[in-house]
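Enquirer: no FASTA, just this:
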């Protein structure tokens, strides 16, 4: 009998488990330990246990940043769902030869660096940018639109960046939808809204859950988009963490912020596992 048969193949899990522990578990434990330390006089870390880093998060300034991050992440997810669902439905119901082309158009932005695309949006949204120029030429505005460095600009950038993450899982769910079920609903004189709410939406729920999680998680921890499109007035959690690490040099407080952010992400993932894991998402 071979060693694999004797061990039941359990030894095969050792290399990936060791890699996970070494490159994820150890750094995570280190960040957790630092979050309970104190900041040195000139930066750095002093290993004196304190809960002050976590209690400091209750400061109204930081709570405002957390709420802004949560609000923008939720709003981004909702807008991506509203825009992505009809787009995914059109792709799923398109002729087979067109589905590949339409999916290609959805993912083609990924061929360009995310930073370059964000800079392009800065050019579009600035006061003398493309959007303001076009609206002025059409007579819709009489003065430049101050969109850049606002929450609106951040929201536009987040929706643009993460919309494909909503479309792809929705397409995967809708593509498996049996058209005969929709036809049966029409035969029973169901209204369009009833067909959507009682047939299409329930059967596409796994794709909806997966898309919402894939959009909400990166939106909550976004850094580049709010930094370039929002500036200091639209700071999000990711920017606050970067500021604590690289500018203020308060690593313990930055670590505490990171763990609070991870708690929010973990809550979203657990909801995904609970609500969608038994429906074929995993």
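Expert: Thanks, I have the structure now. What you see is a predicted model, and the numbers here were worked out from it, not measured in a lab.
Enquirer: hey, let's count contacts and neighbours off CA atoms from now on
Expert: Noted.
Enquirer: And for stretch 135-154, what's in contact with it?
Expert: 72, 122, 125-128, 132-133, 225-226, 228-234 (C-alpha atoms under 8 Å, 6 or more residues apart in numbering).
Enquirer: of those residues, buried ones?
Expert: Buried members of the contacts of stretch 135-154, scored by 16 or more other C-alpha atoms under 10 Å, are 72, 122, 125-127, 132-133, 225-226, 228-231, 234.
Enquirer: Quick check: closest non-adjacent residue to residue 93.
Expert: residue 175 (7.3 Å; C-alpha to C-alpha, 6 or more residues apart in numbering).
Enquirer: For that neighbour, which residues are in contact?
Expert: With the criterion set at C-alpha under 8 Å, 6+ apart, residue 175 makes contact with 89, 92, 93.
Enquirer: Now do whichever strand or helix holds residue 85: distance to the chain's middle.
Expert: Per DSSP states H and E: residue 85 is located in helix 60-93. In terms of C-alpha atoms, centre = their mean, to the nearest Å, the centre of helix 60-93 is set 8 Å apart from its chain centre.
Enquirer: Buried residues in it, which are they?
Expert: Buried, per 16+ other C-alpha under 10 Å, within helix 60-93: 62, 65-66, 68-70, 72-78, 80-81, 84-85, 87-92.
Enquirer: Same check on stretch 213-230?
Expert: Using 16+ other C-alpha under 10 Å as the test for burial, stretch 213-230 gives 213-217, 219-230.
Enquirer: my guess is residue 31 contacts residue 255, does it?
Expert: Yes - Residue 31 lies in contact with residue 255 (C-alpha atoms under 8 Å); the separation is 5.7 Å.
Enquirer: quick one: which of those two has more around it?
Expert: More crowded of residue 31 and residue 255, by other C-alpha atoms under 10 Å: residue 255, with 25 against 18.
Enquirer: what's the neighbour count on the spatially closest residue to that one that is not a sequence neighbour?
Expert: Of all residues not flanking residue 255 in the chain, residue 35 sits nearest, at 4.8 Å (C-alpha to C-alpha, 6+ apart). Counted with other C-alpha under 10 Å, the neighbours of residue 35 add up to 27.
Enquirer: Next one for the comparison:
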């Protein structure tokens, strides 16, 4: 058996799974997007562009998604990085596992239950009532972009923490000691050594969170109260409520195209950072 044949056999299971579970469904959605809504809902075969021409009708959902998904990703990064840095660099090794378990404890319960907990906390009997008690009146938190953003950060923070933690935990601590011995201040060591070497973890965490947020629908539905729609909410409405599968497929294809463009631009930016980091290290 040749080396090429052996590699082909090893890749065959994953390749088959990828073809059946990803490419075929996307192909079906693409075909549906050129069809029409049936008389009683669903899909009627056709080849028209009417569904794509009607995409601006869902602009609000796209705008909310393309606004809150990047903001939620960036906010998660800002919160997760110090936590991951503390766990990887500052904490005694014997406590790392315990603290990491505490980070993933929220994942042990359903996102539905956790979202309902935030509905109470951000509702009239939660934080607004506490603010009213201290003299800050008429504060509305629930059913706003802010409440959706809070739910996003809470729900996806562990997915940002772990890649960054792994990247920082593998960091050679001798590099930090060498930087300190050469007279660099802590902030300079962080900017020139720690941060550049943790870029792979940051890139992975941002990618995971951003891609999942682009398809999110539960958090906006519960914490947005029907006032903050994501594309995921629009898809649920089109496929399950309106039963307009053709239009829903066109919206889904548009979302995939937007994600591909965004991810491509992001990866090129990350690759350039990698080149710059290598150039700096060589100097």
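Expert: Now that the structure is in, tell me what you want to look at. Everything numeric here is computed off the predicted structure, so don't read it as measured data.
Enquirer: picking that back up, other SSEs contacting the helix holding residue 85 of structure 1?
Expert: For helix 60-93 of structure 1, the elements it packs on are helix 96-107, helix 151-175, helix 205-220, helix 237-246, judged by 3 or more C-alpha pairs under 8 Å, 6 or more residues apart in numbering; DSSP states H and E.
Enquirer: do you know how far the aligned residue in structure 2 for residue 80 of structure 1 is from residue 165 of structure 2?
Expert: Taking TM-score structural alignment, the alignment pairs residue 80 of structure 1 with residue 76 from structure 2. Residue 76 of structure 2 sits 14 Å away from residue 165 of structure 2, going by C-alpha to C-alpha, to the nearest Å.
Enquirer: Which residues are in contact with each of those two?
Expert: Joint contacts of residue 76 of structure 2 and residue 165 (C-alpha under 8 Å, 6+ apart) do not exist.
Enquirer: For the spatially most central residue of structure 2, list the residues it contacts.
Expert: For structure 2, residue 209 is the residue whose C-alpha lies nearest the centre (C-alpha atoms, centre = their mean; 1.9 Å). Neighbour list for residue 209 of structure 2: 73, 156, 159, 160 [criterion: C-alpha under 8 Å, 6+ apart].
Enquirer: of all the residues you listed, which two lie farthest apart?
Expert: Maximum pairwise distance in the contacts of residue 209 of structure 2, criterion C-alpha to C-alpha, is 10.4 Å, between 73 and 159.
Enquirer: ok so, going back, show me the one of the helices and strands packed on helix 60-93 of structure 1 that comes nearest residue 270 of structure 1.
Expert: Closest approach to residue 270 of structure 1 among the helices and strands packed on helix 60-93 of structure 1 (C-alpha to C-alpha): helix 205-220, 10.1 Å.
Enquirer: give me the stretch of structure 2 that that closest one matches.
Expert: Mapped onto structure 2 using TM-score structural alignment, helix 205-220 of structure 1 covers residues 199-214.
Enquirer: ok so, going back, what's the closest of the contacts of residue 209 of structure 2 to residue 6 of structure 2?
Expert: residue 159 (34.8 Å).
Enquirer: list the contacts for the equivalent of the closest one over in structure 1?
Expert: Following TM-score structural alignment, the counterpart assigned to residue 159 of structure 2 within structure 1 is residue 165. With contact taken as C-alpha under 8 Å, 6+ apart, residue 165 of structure 1 is in contact with 211, 214, 215.
Enquirer: between those, which is nearest residue 6 of structure 1?
Expert: Within the contacts of residue 165 of structure 1, proximity to residue 6 of structure 1 (C-alpha to C-alpha) peaks at residue 214, which comes in at 40.3 Å.
Enquirer: measure the equivalent of residue 107 of structure 2 over in structure 1 to residue 16 of structure 1 for me?
Expert: Using TM-score structural alignment as the criterion, residue 107 of structure 2 maps onto residue 110 of structure 1. Applying C-alpha to C-alpha, the value for residue 110 of structure 1 to residue 16 of structure 1 is 29 Å.
Enquirer: which parts of the helix ranked longest in structure 2 are buried?
Expert: For structure 2, the longest helix by residue count, based on DSSP state H, is helix 245-282. Across helix 245-282 of structure 2, burial judged by 16+ other C-alpha under 10 Å covers 245-256, 259, 270, 274, 277.
Enquirer: Which other helices and strands does the strand or helix carrying residue 117 of structure 1 contact?
Expert: Secondary structure assignment for residue 117 of structure 1, by DSSP H and E: helix 114-125. Applying 3+ C-alpha pairs under 8 Å, 6+ apart, one finds that helix 114-125 of structure 1 contacts helix 130-137, helix 151-175.
Enquirer: Check the offset of the first one from the chain's centre.
Expert: Helix 130-137 of structure 1 has its average C-alpha position 30 Å from the chain's average C-alpha position, going by C-alpha atoms, centre = their mean.
Enquirer: Spit out the contact partners of residue 102 of structure 1.
Expert: Here residue 102 of structure 1 is in contact with residue 91 (criterion: C-alpha under 8 Å, 6+ apart).
Enquirer: distance of it from residue 110 of structure 1?
Expert: For residue 102 of structure 1 relative to residue 110 of structure 1 (C-alpha to C-alpha), the value is 14 Å.
Enquirer: Also residue 152 of structure 1?
Expert: 23 Å.
Enquirer: do residue 174 of structure 1 as well
Expert: Distance, residue 174 of structure 1 to residue 110 of structure 1, using C-alpha to C-alpha: 23 Å.
Enquirer: which one of the two has more residues nearby?
Expert: Shown here are residue 174 of structure 1 and residue 110; by other C-alpha under 10 Å, residue 174 has more neighbours (26 against 11).
Enquirer: And the more buried one, what's its match in structure 2?
Expert: The alignment partner of residue 174 of structure 1 in structure 2, by TM-score structural alignment, is residue 168.
Enquirer: Tell me which residues touch residue 116 of structure 1, please.
Expert: No contacts exist for residue 116 of structure 1 under C-alpha under 8 Å, 6+ apart.
Enquirer: any idea how far it lies from residue 161 of structure 1?
Expert: According to C-alpha to C-alpha, residue 116 of structure 1 stands 12 Å off from residue 161 of structure 1.
Enquirer: follow-up on the earlier one: was I right about the match of residue 80 of structure 1 contacting residue 160?
Expert: Yes - at 6.7 Å, residue 76 of structure 2 counts as touching residue 160 under the criterion of C-alpha under 8 Å.
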